[in-house]
Structures are given as C-alpha cells and as structure tokens.
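Enquirer: how would this look folded up:
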Amino acid sequence: MAARSRSVLVLTNVSDVTADAVLRVLAERRVPVVRLDPGADLHTDASLTATYCVGGQRGTLRTSSRELDLTDVQSVWVRRPSAYKGPSDLAGQDRRFAAAQAFWGTGGVLSSLPGAHYVNHPWNNRAAEYKPAQLAAAQRCGFHVPHTLITNDEHEAREFTAHHAAGAVYKPLWNTPYSVDGQAQAVWVREVRSPEITEAVTACPHLFQAKVPKAFDVRVTAVRDRLFATRIDSPDLDWRHRQDRMHCTPIDIPAPVAESVARYLTIFRLTFGAFDFAVTADATWYFLECNPNGQWAWQPTGITNGIALAIADQLERGHHE
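Expert: Alright, predicted model coming up:
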C-alpha cells in the first residue's frame, strides 16, 4: 500500500507575498501545501476539529478547497498569520471572549500537531521576541553587544545617555501599534540626548543603547546552518526608515559570528532567525537584535532565492532535515 503524501501547513495572512516565494518552490516540487490564516479563515469558510483520546490525537482542518487530516501534516511554517480578533459580527466583550478562545484553542491545536516540524514553533518565536532575553543570549553566545540600559527611572536614563559621549539611541522594546490623529506611526531607532529625557520615562520600561560608530549594517538570515548575509549601506541610523535609499550587497560572514549565530539558534530552539548587526570600521560586528520571524524577500535576488530554497527544504523534509 502506498504511503500517504504528507502536507505542509502554511499559517499566514492573505497579503503575505514573502510566503509566495517559498510556495512557488514547493509547488515546483509537487509538495502538498495547505495555506491558512486561522485568525481570519476560521470565521468564514474554514473549520478545525481536534480529538484527544486513548490511542492518540487526531484532527481535521477543512477549507473551501481542502480537507486535511492533521496527522498528515509534516511541517508547519508559521509566517505572518493575522491576530485572533474574533468574528466581525460580534462586539465588545463577546468579540474579546471569542478572540481569546481562538488564541488559546485554535492556537493551541495548531501548535501541538503530532510529529510536525515547525519553522519556527510559535512558542519559541514568542520566547525569542523579548529583547532583554535576546541581549542576554547574545552575550552568552559570544556576540559583541552594545552597552544597553532598560529602565523606567528617568535619572538612570539621563546618566546613561550623558555617560556616552559618542551618543546613545532609543529603541522600542516591542513594535506596538501607535497612531497620532488616526494616522499610524512607526517608532524608529533614534538618537537621544540626556536633556531630552523627562519623567515620561517612568510610564514604562525604555531601552537605551550606546550608539555604535558603524560603517554599515548587516542582515544575516539563518535557516538552521545555512546563512545568508547582506551588507546594507544607508544614510539613516535605522535603515528601515527609508529603504529606497539603502544599497544592499552580499557579504561574507566571519567564522566567529557564524558560530555565535548557531549557538543563539540552539538557545531559543529556532530553525529560522533574522539577525541585525552594526559593523564598525575595524570590522567588529555588534549584535543589535534577532527577529525570529523577520522579513527577508527585500534582499538581493540571489539571496532571496537562496533563503526560499532553504526554507522549502526544511518544510519538505521535516524532521529528516
């Protein structure tokens, strides 16, 4: 009897064009794929059922075009699914209740598929998104880490920024949605001086960091032991601010940095990670952060294609990779 073909489950929103690069590779290889945005699709034309009993766990995902036995899922790619917000025809506490039940119920089912290989597991993603945990892990892994302060004490913040004659920067600890007069605003990394700091700092923790005298930035995209590095030359402190002004070229990764990347992925149990570095004129690579689910399709075509192939390999082979 022929073995059943095992499927790849891709969890992402309908507008995620980055996912398309990997899905094209999987289609060329004739790998069965089911794409689902659980935060949205389960309110429209999809359903999810899971059963836990003596003898094991089973479940079924039904969409408008597919019916998937959850025991047949070989790999799960957790890309960019929508947040669980609850059905749009509910309001107030009813919608909040439904959203919470979906987060813990649907999210729990999809995070616990027996035998599935996750890229990355959502719980590992969440653990790796805490910037204080990133900095602590980076130090243990041997990365150069800029002197950093996290505080809600305005006096500590002023003293820290005044101490660094070369300058200090402020970074948000999380990309929390923020708007002014109804217009969405991005909070970029920005230089900050001691006189600017007020008692407003006491409202919440703030991250201040010694400014690295960088010559350029580097993005290292890691897919397990396959590393892809892009040098970024930008006129801005935060190259994300005006990406149309940055210039990207491939760059080699020093062996000690590659070894530290491997140790970092192991600590957080990640298959994928997007590492950002600031590189000084003397070729010192300073760790800035690692996004466990960062965007990568904006890089030069050769690097983007390489990353797509590496992710497709992980999903196709599952735990055999």
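Enquirer: going by C-alpha atoms from here, please, whenever you check contacts or count neighbours.
Expert: Noted.
Enquirer: which residues does stretch 64-78 contact?
Expert: Contact with stretch 64-78 is made by 4-12, 34, 45-46, 57-62, 113-122, 315-316, 318, as judged by CA atoms under 8 Å, 6 or more residues apart in numbering.
Enquirer: give me the buried entries from these.
Expert: Using 16 or more other CA atoms under 10 Å as the burial test, the contacts of stretch 64-78 include 6-12, 34, 46, 58-62, 113-114, 116-122, 315-316, 318 as buried.
Enquirer: buried residues of the helix ranked longest in the chain, list them for me.
Expert: Secondary structure of the chain per DSSP state H: the longest helix is helix 92-110. For helix 92-110, burial by neighbour count (16+ other CA under 10 Å) applies to 95-96, 98-100, 102-103, 106-107, 109-110.
Enquirer: now those residues as CSV including distance to D238?
Expert: Below are the buried residues of helix 92-110 laid out as CSV (distance: CA to CA, whole Å):
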residue, distance to D238
R95, 37
R96, 35
A98, 38
A99, 34
A100, 35
A102, 36
F103, 33
T106, 36
G107, 33
V109, 38
L110, 35
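Enquirer: circling back to that earlier point, so which of the buried ones among the contacts of stretch 64-78 sit within helices?
Expert: 122, 315-316.
Enquirer: which among those gets closest to A255?
Expert: Taking CA to CA as the measure, A255 sits nearest to L315 out of those, at 27.0 Å.
Enquirer: any idea how far the nearest residue to that closest one once chain neighbours are set aside is from R245?
Expert: Once flanking residues are discounted, L315 sits nearest to S75: 5.3 Å by CA to CA, 6 or more residues apart in numbering. To R245, S75 is 37 Å away according to CA to CA, to the nearest Å.
Enquirer: quick one more, to check against the first:
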Amino acid sequence: MTATYRTGDQRGTLHTPSRELDLTEVCSVWTRRPSPFQGPSELDEQDRRFAGSQSLWGFGGILASLPGAHYVNHPWDNRPAEYKPAQLAAAQRSGFWVPSTLIMNDPDKARQFAAHRTGGVVYKPLWNTPYKVDGQAQQVWVREVRAHEITAAVANCPHLFQAKVEKAFDVRLTAVGNRLFAVRIDSPDLDWRRRQSLMECTPIVVPARAARSVSAYLTISRLAFGVFDFAVTAAGDWYFLECNPNGQWAWQPDSITDSIAHAVADRLQKGPETGRGCRRG
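Expert: Take a look at the predicted model:
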C-alpha cells in the first residue's frame, strides 16, 4: 500500500495478489471485524509487535481516511459503539426502555442491588473475552444471580448486573440506515445464544416508538449499521439490551437474511439516504 499527501491532493494505491486498486476510486467500505494487524512471523517478538503497531496506525489510518468514501461502519465509530456503558448511555438518550443496570467492582453494592430487585438480576460480561478451562474455550452466558452468590471476586474488575426483564420473547433487530429487519426469538433459555438449535425465529413488525429510538441511536452513535437485542414484555414494551455495531445476522430465516444482504448492498452502492449515488469522476 502506498499513500501520498500534498497540498490539495491525496492519492493512494493498494496492491493485492489479485489486483491493483486506486484508493481515490473507493466510494464505499464495508467494515466487518477485521483481524488485528500482525507483524511478519520471521521477526522476533519485539520487532513483530512494533511492525504490527506501525501497520495499524499506518495502513489502518490510510484505509480509515479515504477521501469521500462512505463507511458501513467507520472503524473509528465502531470501537466506541462496542462499549456497553456507551450503549446504555446512547439508549437512554434515544428514548429506549432500559433495564436498571449497575456497573461496578464493589461486592457490597452488587449484593444490595441484587437483594432489592424482586424480579431478579442477571450478570453479563462487559466484553466477550476469550477464556479457557483445561484448554477448552468457554463462553460466559447471561445468567441469573442471587445476592448470596456474589463473592469478593467482584472487586477484581468491573461487573455488569442488570434487573431481569420479565420477557415474553426476545427480538433481534438489524438496522441498515433507516431500513429495519426484526425477528422474534422464542427460546427456553434466558440467553437464547446458548442453545440456538432450540430457538424459533419469526419476522416481527417493529413498533413506531422502537423504530424512532433506533434511528436516534444510530445518529448518536454515528452508525450506518447496527444489530440490536431487545427483551419484550407481555405488555409489548421493548427493553434495550445492547447494540452490536458488527453484529451477526446471516443465521436468521432466509427471507430476512436476503433482505438484509440487499439492504447492505444498496447502502454500499448508493450511499446514505440522500439520493446521492456512489460515483467517482
């Protein structure tokens, strides 16, 4: 990769094994969980770490600052949008129903929080950190906890405890700009991700209030794309759980998956909902 900058001009070229790309011709970028930059394997650990860091700030910086390109989503907007506290703050500002949530590293406060929530409390990790037991990868699922189960180990790092929503079902909503695609998820588990073979997914209409809040959330978080999770009560209240700016959607029913894929392609080809196409020259 090569990039040049001078007064009134910016140019660049990306060479790959299959083609050469003029970076000034790039009008849309789909960012999908890129792997970290790694230095050449033949280097020692320190030099490899240095090369990887320079690649992030050099090549990563070039790809994230293409002139006039439309990003779905911009990598510099994706990262802050992945923080759970930032998601909860944006959800509040957007008008979503938000379950009472406590993030802290004080065992006593955690026990008090759990003891005063008659409907129950759940724990969820703030980040999906890789974890192994006897060499086997483990997943920390969302689970219900009681006050007496909270130990002094909570003091080691921040924990997220949240009032349990008495839900009738879950909803996974994928937003591509102002186009929303939602499925109702019926599962016997508190965390439907745990045994996906047992869940049932059916398309569902998004209520006007939730749609307005989704639009506000994307604007606040500077996102063109987001995957939202909701817990829906029997009364029809959609409680915000999280929004993953790089969430998965291809596991949903074919009709929904096809619609999302076309919406993403349209967004990349046509740009934002401004009537301006993706054109150069």
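Enquirer: N128 of structure 2: how many residues sit nearby?
Expert: For N128 of structure 2, the neighbour count with other CA atoms under 10 Å is 10.
Enquirer: likewise for G55 of structure 1?
Expert: 6.
Enquirer: please apply the same query to I256 of structure 2.
Expert: Look at I256 of structure 2: counted by other CA under 10 Å, it has 18 neighbours.
Enquirer: I'd guessed it sits against L180; true?
Expert: No. Contact between I256 of structure 2 and L180 fails when scored by CA atoms under 8 Å: they sit 10.2 Å apart.
Enquirer: how about whatever residue of structure 1 lines up with A250 of structure 2, secondary structure?
Expert: Here A250 of structure 2 is matched to A297 in structure 1, going by TM-score structural alignment. Under DSSP: H, G, I helix; E, B strand; the rest coil, the three-state class of A297 of structure 1 is coil.
Enquirer: secondary structure element for the residue nearest to A297 of structure 1 when sequence neighbours are not counted?
Expert: Leaving aside its chain neighbours, A297 of structure 1 sits nearest to T304 (5.3 Å; criterion: CA to CA, 6+ apart). Assessed by DSSP states H and E, T304 of structure 1 sits inside helix 301-317.
Enquirer: what's the answer for A231 of structure 2, then?
Expert: Using DSSP H and E, A231 of structure 2 sits in strand 225-233.
Enquirer: average offset of that strand relative to structure 1?
Expert: Following superposition, strand 225-233 of structure 2 is found to deviate from structure 1 by 0.4 Å on average (mean CA distance after the TM-score superposition for structure 1).
Enquirer: report the mean deviation for the first helix or strand past that strand going along the chain after fitting onto structure 1.
Expert: For strand 225-233 of structure 2, the following helix or strand on the C-terminal side (DSSP H and E) is strand 238-244. Compared with structure 1 after fitting, strand 238-244 of structure 2 has a mean deviation of 0.3 Å; criterion: mean CA distance after the TM-score superposition for structure 1.
Enquirer: and strand 238-244 of structure 2 with strand 225-233, angle?
Expert: Relative orientation of strand 238-244 of structure 2 versus strand 225-233 (axes from the mean of the first three to the mean of the last three CA atoms, to 10 degrees): 150 degrees.
Enquirer: next one: strand 238-244 of structure 2 to chain centre, how far?
Expert: Relative to its parent chain, strand 238-244 of structure 2 has a centroid offset of 11 Å by CA atoms, centre = their mean, to the nearest Å.
Enquirer: ok, R263 of structure 1 - contacts?
Expert: R263 of structure 1 neighbours (CA under 8 Å, 6+ apart): C141.
Enquirer: name the helix or strand for the residue opposite it in structure 2 once aligned, please.
Expert: Residue pairing (TM-score structural alignment): R263 of structure 1 is matched to A216 of structure 2. Following DSSP H and E, one finds A216 of structure 2 within helix 208-221.
Enquirer: need the contact list for Y123 of structure 2.
Expert: 142-145, 159-162.
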